[in-house]
Each structure stands twice: as structure tokens, then as C-alpha cells.
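> Have a look at this prediction, sequence included:
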Amino acid sequence: MRPRPFTLAAITRRERHQAVGAVIDAIMDAGGWLVDSTQFSNLAMALRFVLPADGLAGWAAALAAAGVRLDEDSRARLAAHAAGAGAPEAEVPAALNLTFLHDEPDLRQVVPAVPG
């Protein structure tokens, strides 16, 4: 049975391309890899990734250093997971819902008409 993803949420005021790059760099530096990402306009993005269990704390610290702040609930879940962690090399599937705080107008996505 596949483990359920460890879901986290964060916010940032950084420019979205820089913030997403910092999150991906933190994943790679922690020994993980990106599985999937979905952008919801320029207001939010969801990233699915996998990290080794012993890389979670370093990943969270790298996010904080990059100006991407996990919410309180996510920080509490990370602490609880670290306290009950099993093997350090175990893979932890995770998902991050990232919200961008800015004054830019909404990004419009052009959806082409499908003939039919």
C-alpha cells in the first residue's frame, strides 16, 4: 500500500519564480526529488515531492532561510513526524501548497477552444 502524502502549507512574499526555485532547490539539496507541480494562476501552486526522512528538518530550515514560511499546523506536523520517524533513509511522500502574497493582478490563462 502506498503511503499517504505528508501535506504542508506555506506562504511567501517573494516573487513566485524565485520562491518556486528556492523550494525546488531545497528539495534537491535535502536528497529528494520533485514528482509533480500544478500552478493555480499566480496566487498559488501545489508541489508533490519525495524526501528522505532525515532530510525533512533541513528542507524546512532551507525554506525558512529562503523566505518561504510554513504555517503553524505544518510546522507542528513536521515536528511530530520527526519525533516519531522510523528509518532515516525512508522515503516520505509530501505535498506543499504554496500561496504567494502580492499586489499583482491575477494571471490570466488562455484556454484554446476545442473543436467539436
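Alright, I've got the coordinates.

> from here on, contacts and neighbour counts on C-alpha atoms
Noted.

> Please name the nearest non-neighbouring residue to Phe40.
Leaving aside its sequence neighbours, Phe40 sits nearest to Ala46 (CA to CA, 6 or more residues apart in numbering; 8.0 Å).

> I'd like the next helix or strand past the lengthiest helix in the chain.
Scanning the chain for the helix with the most residues, using DSSP state H, yields helix 16-29. Note on helix 16-29: by DSSP states H and E, the next helix or strand toward the C-terminus is strand 33-40.

> next SSE after that following strand?
Downstream of strand 33-40, the first helix or strand assigned by DSSP H and E is strand 44-52.

> now for that following strand, which elements pack on it?
Counting contacts by 3 or more CA pairs under 8 Å, 6 or more residues apart in numbering; DSSP states H and E, strand 44-52 packs against strand 33-40, strand 91-100.

> Structure two is appended below for comparative analysis:
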Amino acid sequence: MRDKRNFLRLDLTTKMDRTQTLTVIPRLINGCGGWIIDHTLFSNISASIIFEMPLAATGDLLARMEAAGYRPNLRDEYPTGTEGDVRGSVAITFIHDEPDMKRDVPAFG
């Protein structure tokens, strides 16, 4: 079982443009030597990004997010150590007054 201290869980709430944010956050992760494992979009209200990155670069990621105008909230204890990789997630909530995005769901079955 993975030590929960070696999982970086971040929450972001932002009024910044959704498309811009969904471009910037992965670039920040990549810029710290990380890579995106998965993502999920929940209409235009929220998104979740799952990633892995070098454990030693977690402080750099938080600093880069702050410098880009985001204020990430750490949900658990800060990951410990400097060796190896850490898996993480960013849960993003978008604050706006746009209507929900409607997406066609294909028929199945």
C-alpha cells in the first residue's frame, strides 16, 4: 500500500479561464519533471488531474502554481523525502457565471 504522505493532493478554486487553467496546470507539472496520468472533466464546473513527478520537485510545483496566480490548498500532510516519485492529484473548481456545458452522450447497448 502506498504511504499517503507520498501522495500530493491539491485543491484549487479559481476564477481564471477554464481553458487556460487546463493548459497551464499540466505545463507546470511537466516543467517540474512530472507527467499526466489521467484527467476527468466535470462539465465546466470542475476538473481532476492525476499526475506523477519527482518527489524532490513538489515544492517547485507549489511555487510555480503560486507564481502563475493559483493558490493550491494541500489536503494532506506534505509528502516526505526527496528520493523517487510521488503521485498526486489536482482538483480544480471553476468559479464563473456560465451555464453548464451540455455534451451529447452517445447511445450504447
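In hand now; what should we look at? Keep in mind the model is a prediction, meaning the values are calculated, not measured.

> re earlier: out of the helices and strands packed on strand 44-52 of the first structure, which comes closest to Arg14 of the first structure?
Closest to Arg14 of the first structure of these, according to CA to CA: strand 91-100, at 7.4 Å.

> how far away is the residue sitting nearest the centre point of the second structure from Ala107 of the second structure?
Centre of the second structure computed as the mean C-alpha position; nearest residue by CA atoms, centre = their mean is Val90, 2.5 Å away. When distance is defined by CA to CA, to the nearest Å, Val90 of the second structure is 31 Å away from Ala107 of the second structure.

> Val111 of the first structure maps to what in the second structure?
Using TM-score structural alignment, the partner of Val111 of the first structure in the second structure is Val105.

> need the contact list for its match.
For Val105 of the second structure, no residue meets the contact criterion (CA atoms under 8 Å, 6 or more residues apart in numbering).

> And for Gly31 of the second structure?
Applying CA under 8 Å, 6+ apart, no residues qualify as near Gly31 of the second structure.

> can we see that at 10 Å?
By CA atoms under 10 Å, 6 or more residues apart in numbering, the contact list for Gly31 of the second structure reads Ile25, Met53, Ala57, Asp60, Leu61, Arg64.

> ditto for Leu63 of the first structure
Contacts of Leu63 of the first structure (CA under 10 Å, 6+ apart): Ala10, Thr12, Ala19, Ala22, Val23, Ile24, Asp25, Ala26, Ile27, Ala57, Arg69, Leu70.

> what lines up against it once you look at the second structure?
By TM-score structural alignment, Leu63 of the first structure lines up with Met65.

> Can you state the mean residue-to-residue distance of the strand or helix carrying its match versus the first structure?
Here Met65 of the second structure sits within helix 58-67, counting by DSSP H and E. When the first structure is overlaid, helix 58-67 of the second structure sits 1.1 Å from its aligned residues on average, using mean CA distance after the TM-score superposition for the first structure.
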